[in-house]
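1. whatever this is, show me its structure:
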Amino acid sequence: MPSPAIRTSAQRATVTAAMDAIRARRSQIMAAHAEAIYDRLTDGRTRYLRIDELLAAAAAVYPGLVPLESQMAAESTREQADKEGYEIDQAIFLRGVLRSPVAAPHLLDAMLRPTPRALDLLPGFTRSGIAEMEAVRVERRDGVAHLTLCRDDCLNAEDERQVDDLETAVDLALLDPSVRVGLLRGGPMSHPRYAGRRVFCAGINLKKLGSGDIPLVDFLLRRELGYIHKLLRGVLVGNSWHSPYLGKPWVGAVDAFAIGGGAQLLLVLDHVLAASDAYLSLPAAKEGIVPGVANLRLTRFTGPRLARQMILGGRAIQAGEPEARLLIDEVVAPEEMDAAVARAVDRLGGEAVPANRRMLNLAEESPAEFARYLAEFALQQALRVHDADVIGKARAFARRRA
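-> Below you'll find the predicted structure:
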């Protein structure tokens, strides 16, 4: 077959029919054997493999069940419109694992372990209190880890680099014993429209989605199972009898806007404050994708009607609206943000806060509920990012920016 972008309608129909049959069979295999497959790949759940490592192991042990590493390497060089969609097959595998009540908790724990990069940087960070990365700067001041998003040229739009840097930064803040509270805030921008102003996050980088540089495993799934889940649950540090997880309270400070993934982040933080001229939005319908785990979490804050208005209808919430208080704890004038941030982190520094936030998070979202959602999300998001609708919207966005 020629490449996907230049296939005729008849050729596309042939490929679709063949792949539908293959994927139906793979789905049946995973529904029946996910636990046994996972146990073999992890040596009876004695090895902790992150999702990329798990898929690589599956490709070696069960060729044909998931795409080969060589296939994925070739796929990564293509624009989104010219990909074969092998990520859908990876999603089928991961859906089967995450549906298993035995395999899923082990995989969640594997993703909650500190990354090797964070462990390498930790000694230097504990000494100096500073870690500089391309997308995030971490600075410890008076027991507070200030995580500043610093992709100043693109309004902190999310890509694979930012996901890796943010997971590293969250790990450092959680592992450093001198840190009591974490703070997420956007830094000043060099982007012409917001030059010199702080911006929280513009959401997924649609230009990179169109160019094929937003991978399912290393961005869309790692983001949810990695640093965002660590913000909520903590980092897995051992098998202590009282808790294997080390969690800390988090404050979010929204300057200008929190769009898409930026708004999703606020749903796992313990205290959110925003400048009075800021706004929040989840433009999933406009982008054509699923807004992470917002579909699971948002209704707990807003109720079902407002959640549907935001996710299905694209409604933006201005910080000054009454409905904003469902998502934001404090709204202050832009010039008062620094003082409000200082008060917020001070309030969350109490000794009993970590235990109570852990109990609140368990009551609101159990790990089993999270795993069930992620199982379906993995497949639905993979289908969406390879759909012609999303590819067309990403291309149109890139043309507008050009």
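2. only C-alpha atoms from now on, for both contacts and neighbour counts.
-> Noted.
3. strands along the stretch 251-400 of the chain, start to end?
-> Ranges of strands in the stretch 251-400 of the chain, per DSSP state E, counting those that start in this stretch, are 257-259, 271-275, 279-281, 317-318, 330-332.
4. for my notes, please list these in CSV and give mean neighbour count and distance to Arg23 for each entry.
-> Output for the strands of the stretch 251-400 of the chain, formatted as CSV (neighbours: other CA atoms under 10 Å; distance: least, CA to CA, whole Å):
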stretch, mean neighbour count, distance to Arg23
strand 257-259, 25, 34
strand 271-275, 24, 42
strand 279-281, 23, 35
strand 317-318, 19, 40
strand 330-332, 20, 48
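5. what's the closest of those strands to Pro105?
-> Of all the strands of the stretch 251-400 of the chain, it is strand 271-275 that lies closest to Pro105, at 27.6 Å by CA to CA.
6. can you tell me which helices and strands that closest one packs against?
-> strand 250-254, strand 330-332, helix 337-347 (3 or more CA pairs under 8 Å, 6 or more residues apart in numbering; DSSP states H and E).
7. if we go to 7 Å?
-> Where contact means 3 or more CA pairs under 7 Å, 6 or more residues apart in numbering; DSSP states H and E, strand 271-275 is packed against strand 250-254, strand 330-332.
8. so where do the strands sit in the stretch 1-150 of the chain?
-> Going by DSSP E, counting those that start in this stretch, the stretch 1-150 of the chain shows strands at 130-132, 136-141, 144-149.
9. let's have those strands in a markdown table, adding distance to Met337 and mean neighbour count.
-> Formatted as a markdown table, the strands of the stretch 1-150 of the chain follow (distance: least, CA to CA, whole Å; neighbours: other CA atoms under 10 Å):
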| stretch | distance to Met337 | mean neighbour count |
| --- | --- | --- |
| strand 130-132 | 23 | 17 |
| strand 136-141 | 17 | 22 |
| strand 144-149 | 14 | 24 |
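10. if we can go back for a sec, a markdown table for the helices and strands packed on strand 271-275, including distance to Arg99?
-> Listed next are those as a markdown table, based on distance: least, CA to CA, whole Å:
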| stretch | distance to Arg99 |
| --- | --- |
| strand 250-254 | 30 |
| strand 330-332 | 38 |
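11. mind checking the ones you listed for the one nearest to Arg358?
-> Between the helices and strands packed on strand 271-275, strand 250-254 lies closest to Arg358; by CA to CA that is 12.0 Å.
12. another sequence for comparison is provided below:
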Amino acid sequence: MNFENILVDKEEQIAIITINRPTKLNALNKATIEELHQALKALENDKSVRVIILTGSGEKAFVAGADISEFASFNSSEGSQLAAKGQELLFDYVQNLGKPVIAAVNGFALGGGLELAMASDFRVASTNAKMGLPEVTLGVIPGYGGTQRLPQLIGKGRAMEMIMTASMIDAETAKNYGLVNHVVEQENLLSFTKDLAKKIANNSPTAIAKAIKSINANFKDGVNGFHEEIKSFGECFATEDFKEGTTAFLEKRKANFKGL
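-> So this is what the prediction gives:
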């Protein structure tokens, strides 16, 4: 896959997508969002890939927001369409992907950058990471899911404060809030995240996909997460991975999952 704004590398069962616009601090424009969608779609269909890592090029920024120059002159209708299309192509797409997505947050994750990280299944941050949703300083609100996912992750009160003050928080504060799972030194960020990805890749891809679906169900209006869990649990029994996992356990050997 050849792209203008992102890089895609595969190492065994792990794919690493690097947002590569260093002169713009990896800001998200329409073209980058479209490229990310195409890359994620291809990787979802690639049976050799079991885990996806999202990161930004360089040490300064994961993604330092959206490309403001693209929408500064938009009217109300255009603004709504921008948010709807972005959520469909990227942010909701990432959250509902059948493969785990880990955000390796290096440096600034602001606005759309933090929203992209929050759409991922979980986050690992470098010690120099700074996170925030500064949209109100521009006269708008977060439009790529920020007002919904941030309260889910850190609670309503803290989310209200972060969004209304437009303040940034550092990596340790983000960890204390539950916004990131781990904080590591910048030079260890990718290796640490890859180690986590390898642990995930060793497990059943079919079971992991159903776990993602079941967990997400709890955050969807009108969906009973417990019912989704029961349904997905039962479906696991019809998979080859279940047969392999239980057989390997009884035979006291390591399971060789095929994702079937």
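13. picking up where we left off before, just put the strands of the stretch 1-150 of the first structure in JSON lines and tack on distance to Leu326 of the first structure.
-> Listed next are the strands of the stretch 1-150 of the first structure as JSON lines, based on distance: least, CA to CA, whole Å:
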{"stretch": "strand 130-132", "distance to Leu326 of the first structure": "34"}
{"stretch": "strand 136-141", "distance to Leu326 of the first structure": "28"}
{"stretch": "strand 144-149", "distance to Leu326 of the first structure": "24"}
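14. next, format the strands of the stretch 251-400 of the first structure as a markdown table and append distance to Ala388 of the first structure.
-> Formatted as a markdown table, the strands of the stretch 251-400 of the first structure follow (distance: least, CA to CA, whole Å):
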| stretch | distance to Ala388 of the first structure |
| --- | --- |
| strand 257-259 | 23 |
| strand 271-275 | 36 |
| strand 279-281 | 24 |
| strand 317-318 | 29 |
| strand 330-332 | 40 |
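15. can you tell me which of those strands is nearest to Leu225 of the first structure?
-> Per CA to CA, nearest to Leu225 of the first structure of the strands of the stretch 251-400 of the first structure: strand 257-259, 20.0 Å.
16. what sits up against that closest one?
-> With contact meaning CA atoms under 7 Å, 6 or more residues apart in numbering, strand 257-259 of the first structure is reached by Val199, Phe200, Cys201, Ala202, Gly203, Ala278, Tyr279, Leu280, Ser281, Leu282.
17. what residues in the second structure pair up with that strand?
-> Alignment of strand 257-259 of the first structure against the second structure: residues 108-110, by TM-score structural alignment.
18. superpose on the first structure and give me the mean offset of that stretch.
-> Compared with the first structure after the fit, stretch 108-110 of the second structure shows a mean deviation of 0.6 Å (mean CA distance after the TM-score superposition for the first structure).
19. would you mind measuring from the equivalent of Ile154 of the second structure over in the first structure to Val199 of the first structure?
-> In the first structure, Ile154 of the second structure lines up with Thr302, judged by TM-score structural alignment. For Thr302 of the first structure, the distance to Val199 of the first structure (CA to CA, to the nearest Å) stands at 24 Å.
20. who has more neighbours, these two?
-> Val199 (26 against 17; other CA atoms under 10 Å).
21. now the aligned partner of the more buried one in the second structure: how far from Gly113 of the second structure?
-> By TM-score structural alignment, Val199 of the first structure lines up with Ala61 in the second structure. When CA to CA is applied, the distance between Ala61 of the second structure and Gly113 of the second structure equals 9 Å.
22. do the same with Asn106 of the second structure
-> In terms of CA to CA, Asn106 of the second structure sits 11 Å off from Gly113 of the second structure.
23. shared neighbours of those two, anything?
-> Joint contacts of Asn106 of the second structure and Gly113 (CA under 7 Å, 6+ apart) are Phe62.
24. so between those two, which is more surrounded?
-> Asn106 (29 against 26).
25. my guess is that one meets Leu54, correct?
-> No - with contacts counted by CA atoms under 7 Å, Asn106 of the second structure stays clear of Leu54, the gap being 10.2 Å.
26. quick revisit: could you report the neighbour count for the closest residue to the match of Ile154 of the second structure other than its chain neighbours?
-> In this structure, Thr302 of the first structure finds its nearest non-sequential neighbour in Leu326, 5.8 Å apart by CA to CA, 6 or more residues apart in numbering. Using other CA under 10 Å, Leu326 of the first structure is surrounded by 13 other residues.
27. Leu326 of the first structure -> the second structure?
-> Under TM-score structural alignment, Leu326 of the first structure pairs with Gly178 in the second structure.
28. distance of its match from Ser69 of the second structure?
-> For Gly178 of the second structure, the distance to Ser69 of the second structure - CA to CA - is 32 Å.
29. aligned to Val136 of the first structure, what sits in the second structure?
-> In the second structure, Val136 of the first structure lands on Ile6 (TM-score structural alignment).
30. dump the residue contacts of that match.
-> So Ile6 of the second structure contacts Ile17, Thr18, Ile19, Asn20 (CA under 7 Å, 6+ apart).
31. what's the answer for Phe219 of the first structure, then?
-> Applying CA under 7 Å, 6+ apart, we find Phe219 of the first structure in contact with Asp159, Glu160, Val163.
32. and if we set it to 6 Å?
-> For Phe219 of the first structure, the contact set (CA atoms under 6 Å, 6 or more residues apart in numbering) comprises Glu160.
33. now Phe71 of the second structure
-> Contacts of Phe71 of the second structure (CA under 6 Å, 6+ apart): none.
34. counterpart of it in the first structure?
-> In the first structure, Phe71 of the second structure lands on Leu209 (TM-score structural alignment).
35. hang on, its match in a strand?
-> No - Leu209 of the first structure is assigned helix when assessed by DSSP: H, G, I helix; E, B strand; the rest coil, not a strand.
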